[in-house]
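*Asks:* Below are the sequence and a predicted model for it; my questions follow.
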Amino acid sequence: MVKELETLGQVELPAEVTSVPKARRYVRELLEGSAHAQTDDALLLVSELVTNAVCHSDSGRVPGGRVIVAVARHNGTLHCDVIDAGSARRIPWLRTEVDFDSGGGRGLWLVQKLATAWGWHETTTGRVVWFQLGGA
């Protein structure tokens, strides 16, 4: 039997570094009591994607820029979207070589390593970067 998509929640936050822990806390509260086997991975990946949205998209460069985090569950899979204004200058880029001593550059590498699936696409109003984790 195929279950329908179950929306767990969505939050819109200012595109500021201070929103990263707020996004993580929001997702943690959504997943409390769900016994999701990969809650810690979900929190890490949301943190990475919100950080990327704030630092690399137009959302973080314009006054009043916003980032949206949307979380859903479908057939045992957790699905998270991070939605921002996109960028004409930058696209999500997965580094194949990672410097573990540097202070950054590992966000999408972590997403690729931990997520069951991930990707990104442009919309009429910006960009969506998403990931899925099995075991919901």
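*Replies:* Arrived safely.
*Asks:* CA only for contacts and neighbour counts going forward, please
*Replies:* Will do.
*Asks:* Helices of this protein, start to end?
*Replies:* Using DSSP state H, the helices of the chain run over residues 19-31, 39-56, 107-114.
*Asks:* Out of these, which is the most enclosed?
*Replies:* Of those, the one with the most neighbours on average (mean count of other CA atoms under 10 Å) is helix 39-56, at a mean of 21.
*Asks:* What helices and strands are in contact with that one?
*Replies:* Where contact means 3 or more CA pairs under 8 Å, 6 or more residues apart in numbering; DSSP states H and E, helix 39-56 is packed against helix 19-31, strand 66-74, strand 77-84, helix 107-114.
*Asks:* Other residues contacting that helix?
*Replies:* Residues from elsewhere that reach helix 39-56, judged by CA atoms under 8 Å, 6 or more residues apart in numbering: 15-17, 19-21, 23-24, 27-28, 31, 59-61, 67, 80, 82-84, 86-87, 90, 107-108, 110-111, 114, 129, 133.
*Asks:* In addition, the following structure is provided for comparison:
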Amino acid sequence: MHCKTLMEERWMPRDHKCVSSIRRFIRDLTTSEIAELLVSELTTNALLHTSTPAIRITATREDSFLTVEVHDTSDAIPKIAPADPSATAGRGLAIVQNLSQAWGWRPTPTGKAVWFRLLA
């Protein structure tokens, strides 16, 4: 039997200065530096690529996995784009893909949720 438990939820205004508070939120839930990095990548992507007024972050635990979702109001499908080796940006989703056990996105009634899953 799988037991899925919502650990926490946070709302973040559309402000790049608030990304550090989201990293702290995840750090307080888990000691995983990888989770902290990945939530930072997804939150920054939501700020850069959407016009969402506020971002919702949820963390759930199911068996031995932690799943973090970043919700925004855009229905644009996230895609891993090939990054120019000299570029200073554009690698966020590739980092999420390489460091998580799984990642993806799902539509929501108000936009989408991009998520990652880690062994907790």
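*Replies:* Arrived safely. Quick caveat: nothing in here was measured; it's all calculated off a predicted structure.
*Asks:* how about JSON lines for the helices of the first structure, with distance to Glu4 of the first structure added?
*Replies:* Converted to JSON lines, the helices of the first structure look like this (distance: least, CA to CA, whole Å):
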{"stretch": "helix 19-31", "distance to Glu4 of the first structure": "18"}
{"stretch": "helix 39-56", "distance to Glu4 of the first structure": "21"}
{"stretch": "helix 107-114", "distance to Glu4 of the first structure": "25"}
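*Asks:* And these: which comes nearest Asp101 of the first structure?
*Replies:* Asp101 of the first structure sits nearest to helix 107-114 of all the helices of the first structure, at 13.9 Å, using CA to CA.
*Asks:* wait, Glu12 of the first structure sits on Gly65?
*Replies:* No. Counting by CA atoms under 8 Å, Glu12 of the first structure does not reach Gly65; the two are 10.3 Å apart.
*Asks:* so who does the corresponding residue of the second structure for Leu94 of the first structure touch?
*Replies:* Mapped onto the second structure by TM-score structural alignment, Leu94 of the first structure lines up with Ile80. Ile80 of the second structure makes contact with 91, 93-94 under the criterion CA under 8 Å, 6+ apart.
*Asks:* Considering the residues you listed, which are maintained in the first structure?
*Replies:* Among the contacts of Ile80 of the second structure, those whose aligned partners also touch in the first structure, counting by both residues aligned by TM-score structural alignment, their matches' CA atoms under 8 Å, are 93-94.
*Asks:* ok, the contacts of Ile80 of the second structure vs Pro107 of the second structure, which is closest?
*Replies:* Nearest to Pro107 of the second structure among these: Leu93, at 17.3 Å, using CA to CA.
*Asks:* Distance of the closest one relative to Ala113 of the second structure?
*Replies:* For Leu93 of the second structure, the distance to Ala113 of the second structure equals 14 Å [CA to CA, to the nearest Å].
*Asks:* before we move on, what about Thr73 of the second structure?
*Replies:* Computed as CA to CA, the Thr73 of the second structure to Ala113 of the second structure distance reads 9 Å.
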